[in-house]
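**Q** Dropping the sequence and predicted coords here.
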Amino acid sequence: MTRAADSHSLASVELGFALACGTLLATGVTLSVLTAAPAWLPHALYILACGFGGVFTLRGAFQALRAGRLDIDTLMLIAAVGAAVLGAWAEAALLLFLFTLGHALEHYAMGRARRAIAALTALAPLTAEVRRGDTTAEVPVEDLVLRDIIIIRPNTRIPADGFVVHGSSSVDQAPITGESVPIDKRAVDDFSRASQRPDGVAAEHRVFAGTINGHGVLEVMVTRMAQDSTLARLVRMVNEAEAHKSQTQRFTERFERGFVPVVLGIVGLLLFAWVVVDESFAASFYRAMAVLVGASPCALAISTPSAVLSGVARAARGGVLIKGGGPLEILGGIGAIAFDKTGTLTEGRPRVTDARPAPGGDAAEFLAVAIAVESLSDHPLAAAVVRDGRAMLPPGAVPLVADDLQSITGRGLSARIGDDPVFVGKAALFGEIDGPPLATPVLRMIADLEQDGRTTMVVRRGDRVLGVIGLMDTPRPTAAAVIARLRGLGIARMVMLSGDNPRVAGAVAGQVGLDEAWGDLMPADKVAAIGLLRAGHRVAMVGDGVNDAPALAVADIGIAMGAAGSDVALETADIALMGDDLGRLPFAIGLSRQTGRIIHQNLWISLGMVAVLVPSAMLGLPLGVAVFLHEGSTVAVVANALRLLGYREAA
């Protein structure tokens, strides 16, 4: 049974006990006021009502005392026992009825937020149609193994993460990525390459457990076990987010731990008010119990966690994973955002626009060498060189095979073809490795391409420079609109951080509406850039969660793009946009700010009620009224927090 189901079941039982308590109390009052029933009968009903109403209160108080602390259940139990000692069994029953009812409604409301998360788990089907050899069979999802081929029929849910090996269809990914329209999926072009590096498969081939297939039949290779699917990890991490508390939540918990003993101390003093005030001990005791009820911070204790849980649940339903109250609270207060370029502000699908052989060079050898080396890499630029380079190869060109690939961070790649060392990378790489410097004609080619906003790669085999490749990555169609929406939210400073040369970075930044673009940055330089931005603002870093991991880690908030299916993105970032959709960022910021507003409203309601009830109780407010107002404030803050489940981004 899931935690959400447990919570729902417990809340139902508690609600049943509360209603039994209320029914017995109401019956006793009716018999006492409207009939001539003997006095012992309503009195017995009040005692029985206290029994039903006190079960969960006693349970909570006992658990707290075993843990060595005093909490709100302890205060309420003391107040009820005190009223009973005075012979006010009806008021004791009323206190326990409203307190238990408030607790049950609180647990029910919190359970509703948890069920909004746990409902995702039910999206994945329990069985899958798998092809093994020449036969197909229906097997439990737990029995699937990596590299199984499963068949996805039209209009059915996909049972496991994987990539399409045959067929095409559109898939509704809203449960995972929050995308509002179905996404077209098709089979991979190179099955062997995809099966060797499944994490590098493009989004148009990848599918996730729990998403809904359209009208086509798909055959999918399983790449994750059921317990490791993106859906399972999403549910698990959102549930774990409750343990990561916000600053406000930590404050209220510290306040509650200190406040409860203070309340008990004040109540202890009030018990002896009859010594200095002309009243009976019973009157002093009654007043002390009313103060005890009014001062108990029930609403305060639930005000922040209910809002945080509702906010995290709403974000998950919208395709945004927020890892707890801390990131949720901080996000709304950021003043600057740093964006990675490739795959964040741009499509992440660059294309080769130019392939210029060096003077006197062989175009076929130049392209064949570049393709051989880049086919070993899973970088988006490498995929573009392989894809577009093959289309540019002259007819009859002989393919080459490279091995011993090594990545030179931020600069390029090295490999071997036969006995020849091969280097493919930025012009700066060739000033750092052994060999002759780049010739003037090659430098001129590089300058011309970069002037046109191209990213350049130089290809060298042995000591011979074979040519220069120019690539361009186009901005996302929605990037400019997202930047404008972020400006409308009041984000003061937005900067693009890129490993490309400043001219390329500046060209892209201008197209999407950014004022600043910092180019030629190594991963360590991006970390330093975040440090500079943090001097005046809280900073969020938005990247792909792989090569941007250091910058994501040092920013106040790290936000990973396209995190569905990416282990690194989910583990590194504080917030993950599960779909490859930058448009989810303004939604997340708006949700964070709304959560902050609701938390502050709840704090005012809860603390304000305590501030009103304590002096009122000391001046003679009846215990029943104190109980009613006190529990009413608890229900009010929970209901206010649940509004976040229906949050909609302003148009």
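**A** Perfect, thanks for sending it. Just so it is clear, the structure is predicted and the values come from calculations on it, not from any experiment.
**Q** contacts and neighbour counts: CA atoms only from here.
**A** OK.
**Q** Let me see the ranges of the helices in the stretch 551-651 of the chain.
**A** 567-572, 584-618, 623-642 (DSSP state H, counting those that start in this stretch).
**Q** Including distance to F430, could the ones you listed go into CSV?
**A** Compiled in CSV, the helices of the stretch 551-651 of the chain are given as follows (distance: least, Cα to Cα, whole Å):
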stretch, distance to F430
helix 567-572, 31
helix 584-618, 39
helix 623-642, 59
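**Q** Now do stretch 572-581: everything it contacts.
**A** The contact list for stretch 572-581 (Cα atoms under 8 Å, 6 or more residues apart in numbering) reads 176-179, 319-323, 327, 545, 549, 552-553, 557-564, 569-570, 584-585.
**Q** and here's the other structure:
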Amino acid sequence: MKKLQIKIPLLLPEIPDERDQCVQKLMEFLRYKEGIEEVHIVEEKENSVPQLCFHYDPEIISIDRIQSLTGQTGAEITQKIGHKLVEVDGIRHTRHARHIERDLRDMDGIMEASVSASGMVRVEFEKTKVDETDIVKVLRKEGLGILDARVSAERFLQRAGRTKDAEENATMDKKEHDHEEGESHDHSHGGIFGKNTELIFSIICGVLLGIGFGLSFIESVSSWISLSLYVGACFFGGYFTAKEAIQTVAKGGFEIDFLMLVAAIGAAILGEWAEGALLLFLFSMGHALEHYAMNKARKSIAALADLAPKTALLKKNGKIKEVNIEELNIGDIIVVRPNSKISADGVVVDGESSVNQAPITGESVSVDKEPIENPAKDWSQEEDVKDENRVFSGTINGNNTLEIKVIKEAKDSTLSRLVELVNEAQTQKSPTQRFTDKFEQYFVPSVLALVVLLNFTFLVIDETFSESFYRAMAVLVAASPCALAISTPSAVLSGVARAAKSGVLIKGGRPLEDLGVLTALAFDKTGTLTEGKPKLTQVITLSNVSEEELLKIAVAVENLSDHPLAKAVVRDGKERLNGAQVPDAKNLEAVLGKGIKASLGNKKVYIGNLELFVSLDEKKPEEDTKEKIKSLESDGNTTMLIRQNDEYIGIIALMDTPRKEAKNTLDKLKKIGIKRMIMLTGDNQNVANKVAREIGITDAWGSLLPEEKVESIKELKEKESKVAMVGDGVNDAPAMANSTVGIAMGAAGSDVALETADIALMADKLETLPFAIGLSRKAKSIIKQNLWVSLGIVVILIPSTILGWANIGLAVLIHEGSTLVVVFNALRLLAYKK
């Protein structure tokens, strides 16, 4: 395992000492995340700031991901480490991507580099040692075009949306294409025929080879004409192969292109010009078709950009004006006409309509939208906006006009974040891909050693040197691991693209593969398996206080809290009070997992579960009160006992009902092989058991504090090896960070959920989960099929060529055929059905 160690100054808001409990919580939070080996504070300080030392595997987790996770604990890591995503043009195939990756990693100051054949380059670097412009220069030296030197979703969307308009594409904004001051860049990186140069050269090679082969049967035509055509075919077929081989050898490496070139030259030396030309034709055509197939998957991701509207109708001072979406500010009011795209994330302030949210959330049924209750309020910082009031950029309005208040700028919209994260996901390698990369590092030198030995078989057996040399060249072709190199990246790219189309964000190959082998799922209860909207079911008085007075006290105190149960008490309590005046409470103090305390007038009010009062003081609730609470909880209620000073004055009961789709979804999960489904909840065990029985959950673990949920996940990982945690990505962040795969539901509109989760279900729909797992299993299956095909062909071809059963022509035909088979097999994921 490749490991890196990095020390980073840690800034913890309002925390003077690194021994503070919050620092320990941060370290505990990160320590069990997959890919992080160790987290600890080191003695030396930088500018009097504590140093946090990470030992991590950059192939599994990136610094950017660590920074996102750290943010969930309220800490900030200083920006000592740069994170850069660059979109390039000119990467011809997976092996070429690996060359670039190695060159970047060789730079001083580069901590990690990952390059996708799709054209995305991710680099993490120490800012004190390397500059962003240095990275761009290295990429240019590789012959790549820089489409975007600093990928932001905003520019990606702008550019991708323009590609349909050739004229506009030719006069793109200079700012977007000048990658260094005063320097613009040509984007036709393919050669004299642009991006299709390799394909056209391959076709020319095939035509010359065909004509030369045909003329060789005509006796009246001189043999040198056919030979000239073969030489021409070798030039066109071998141009890009030779170019890449020379670049690789110059850096001390050996790759498939070098092996093919040596084999072709060897055939020519033996006088087999036609065979050498055939080899280069099939190899170059295979490359070109591989590039075409991978482009198909890339276009599925780029299609996300087509969702983005370019302009919006801004309503200002009673007038409507068309503006670019980049000009919109938070708080602006935009008008969305019937059957048109919504231009920004926002809340509906006027009008009612049905909105097609499928482009973002994957939902097949349109969602009804209505105006929000308080249009004047600043909703930009609110996470808890009802679905019927919230709209997303890129979704499609129905038959009525809507007026929308903008709550996010274009660069921060849900669509922008989705595009940015999908682009980055392309650079995240899966475990299988890392394995095949390492396998090739040892395999290619072994092949070269075998070929060298085979050149001397004429000394052992009765044959000429030419025959031994020819056999060695045939083995060289047979052993080239082209199909192996592309087998996993093509499947991962297709899987990520297919998932995004249905509103599922999968952040790279690791979660895509891991999800497919899971047998256990842990669920948060509230808002995941249940509606997340508990309702006030009973109000029981215990003294001479009236029900109305009890409700006023409860509403006054709970109004200070933002807990979902508190909000339910306030909402339903006010409804029962029917407009009656509620006093103001103050001095709220929360007791984690147990309840709250507050002052109401000159009295102290306590509201919480029985555990709160057990540890509070000697004034314990009576046995009769305890029995009433147990009876309510056995019926599935969550209870709150209320005490005023030393007197217990009442009990409030709430119930959170299971989602309608929960039982059916869990049944589907069982059918596809999920053996254990565990519900984790802070509610008491009786409530947990009742919900579990109702929806068919296999294990229900109740009365858990947030840190106990983390311990539960660790315990499950020991027993089940791999465990996914399904939650909202906000309150469940620690548990999700410690799971094998963190899955956030309802991630659309929630930056925290998008950052925290390995897999984000954009819609708040539990029924999307079987699709995500099914797609992952299909991807895993296709990756396995591709590995069997690619390795199987090599295993069959090597002995066949050694024994002389297959010549160079047949070997290259089967070799390139297997490459195309694995690529097109991977593309089947794009057609995966729910």
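**A** Here it is on my side, so go on. The structure displayed is predicted, hence computed values, not measured ones.
**Q** before we move on, the earlier item: I'd like to know which of the helices of the stretch 551-651 of structure 1 lies nearest to G536 of structure 1.
**A** helix 584-618 (19.1 Å; Cα to Cα).
**Q** Okay, buried residues for that closest one please.
**A** Buried residues in helix 584-618 of structure 1, counted by 16 or more other Cα atoms under 10 Å: 584-596, 598-599, 601-603, 605-607, 609-610, 613-614, 616-618.
**Q** At the geometric centre of structure 1, which residue do we find?
**A** L321 (1.5 Å; Cα atoms, centre = their mean).
**Q** ok, that one touching V312?
**A** Yes - here L321 of structure 1 reaches V312: they are 7.4 Å apart, a contact under Cα atoms under 8 Å.
**Q** quick one: F465 of structure 2 from T311 of structure 2, how far?
**A** In this view, F465 of structure 2 and T311 of structure 2 are 71 Å apart by Cα to Cα, to the nearest Å.
**Q** S354 of structure 2: how many residues sit nearby?
**A** As a burial measure, S354 of structure 2 scores 20 neighbours (other Cα atoms under 10 Å).
**Q** oh sorry, the question was meant for V614 of structure 2
**A** 12.
**Q** Kindly report the same for E548 of structure 2.
**A** 15.
**Q** and if you look at M111 of structure 2?
**A** For M111 of structure 2, the count of nearby residues is 21 (other Cα under 10 Å).
**Q** Which parts of the stretch 451-600 of structure 1 are strands?
**A** 455-461, 464-472, 493-497, 516-518, 539-543, 557-560, 575-577 (DSSP state E, counting those that start in this stretch).
**Q** Need the contact partners of the first one.
**A** Outside of strand 455-461 of structure 1, the residues within contact range by Cα under 8 Å, 6+ apart are 366, 369-370, 420-427, 446, 449-450, 465-472, 500-501, 504.
**Q** ok, of the residues you listed, which come out buried?
**A** By 16+ other Cα under 10 Å, these give 366, 369-370, 421-427, 446, 449-450, 465-472, 500-501, 504 as buried.
**Q** thought L405 of structure 1 was touching V373?
**A** Yes - between L405 of structure 1 and V373 a contact is recorded at 7.3 Å, counting by Cα under 8 Å.
**Q** which of the two has more neighbours?
**A** Neighbour totals were compared for L405 of structure 1 and V373, and V373 leads with 28 against 17 (other Cα under 10 Å).
**Q** How much space separates that one from A283 of structure 1?
**A** For V373 of structure 1, the distance to A283 of structure 1 (Cα to Cα) stands at 89 Å.
**Q** Would you mind finding the match for the residue nearest to the centre of structure 1 in structure 2?
**A** In structure 2, the residue equivalent to L321 of structure 1 is L505, according to TM-score structural alignment.
**Q** got it, and I149 of structure 1?
**A** Checking TM-score structural alignment: I149 of structure 1 goes with I333.
**Q** got the contact list for that match?
**A** Neighbour list for I333 of structure 2: 314-316, 403-406 [criterion: Cα under 8 Å, 6+ apart].
**Q** do that again at 7 Å, thanks
**A** 314-315, 403-406 (Cα atoms under 7 Å, 6 or more residues apart in numbering).
**Q** Quick check: the two most widely separated of these?
**A** K315 and V406, at 11.3 Å, using Cα to Cα across these.
**Q** Which one's more surrounded, these two?
**A** A count of neighbours by other Cα under 10 Å puts V406 above the other of K315 of structure 2 and V406, at 27 against 16.
**Q** Could you check which residue of structure 1 pairs with the more buried one?
**A** Match for V406 of structure 2 (TM-score structural alignment): V222.
**Q** so its match makes contact with V165?
**A** No - the criterion here is Cα atoms under 7 Å, and V222 of structure 1 misses it with V165 at 10.2 Å.
**Q** ok, back up a step: what is the strand or helix carrying the match of L321 of structure 1 packed up against?
**A** L505 of structure 2 belongs to strand 504-506 when assigned by DSSP states H and E. Under the contact criterion of 3 or more Cα pairs under 7 Å, 6 or more residues apart in numbering; DSSP states H and E, strand 504-506 of structure 2 touches helix 482-501, strand 759-761.
**Q** following it, which helix or strand shows up next?
**A** By DSSP H and E, the next helix or strand past strand 504-506 of structure 2 is helix 509-516.
**Q** who does that following helix touch, helix- and strand-wise?
**A** helix 768-802.
**Q** 10 Å instead, please
**A** helix 431-454, helix 482-501, strand 723-727, strand 741-745, strand 759-761, helix 768-802 (3 or more Cα pairs under 10 Å, 6 or more residues apart in numbering; DSSP states H and E).
**Q** how big is the offset of that helix relative to structure 1?
**A** Mean deviation of helix 509-516 of structure 2 from its aligned counterpart in structure 1 after superposition (mean Cα distance after the TM-score superposition for structure 1): 1.5 Å.
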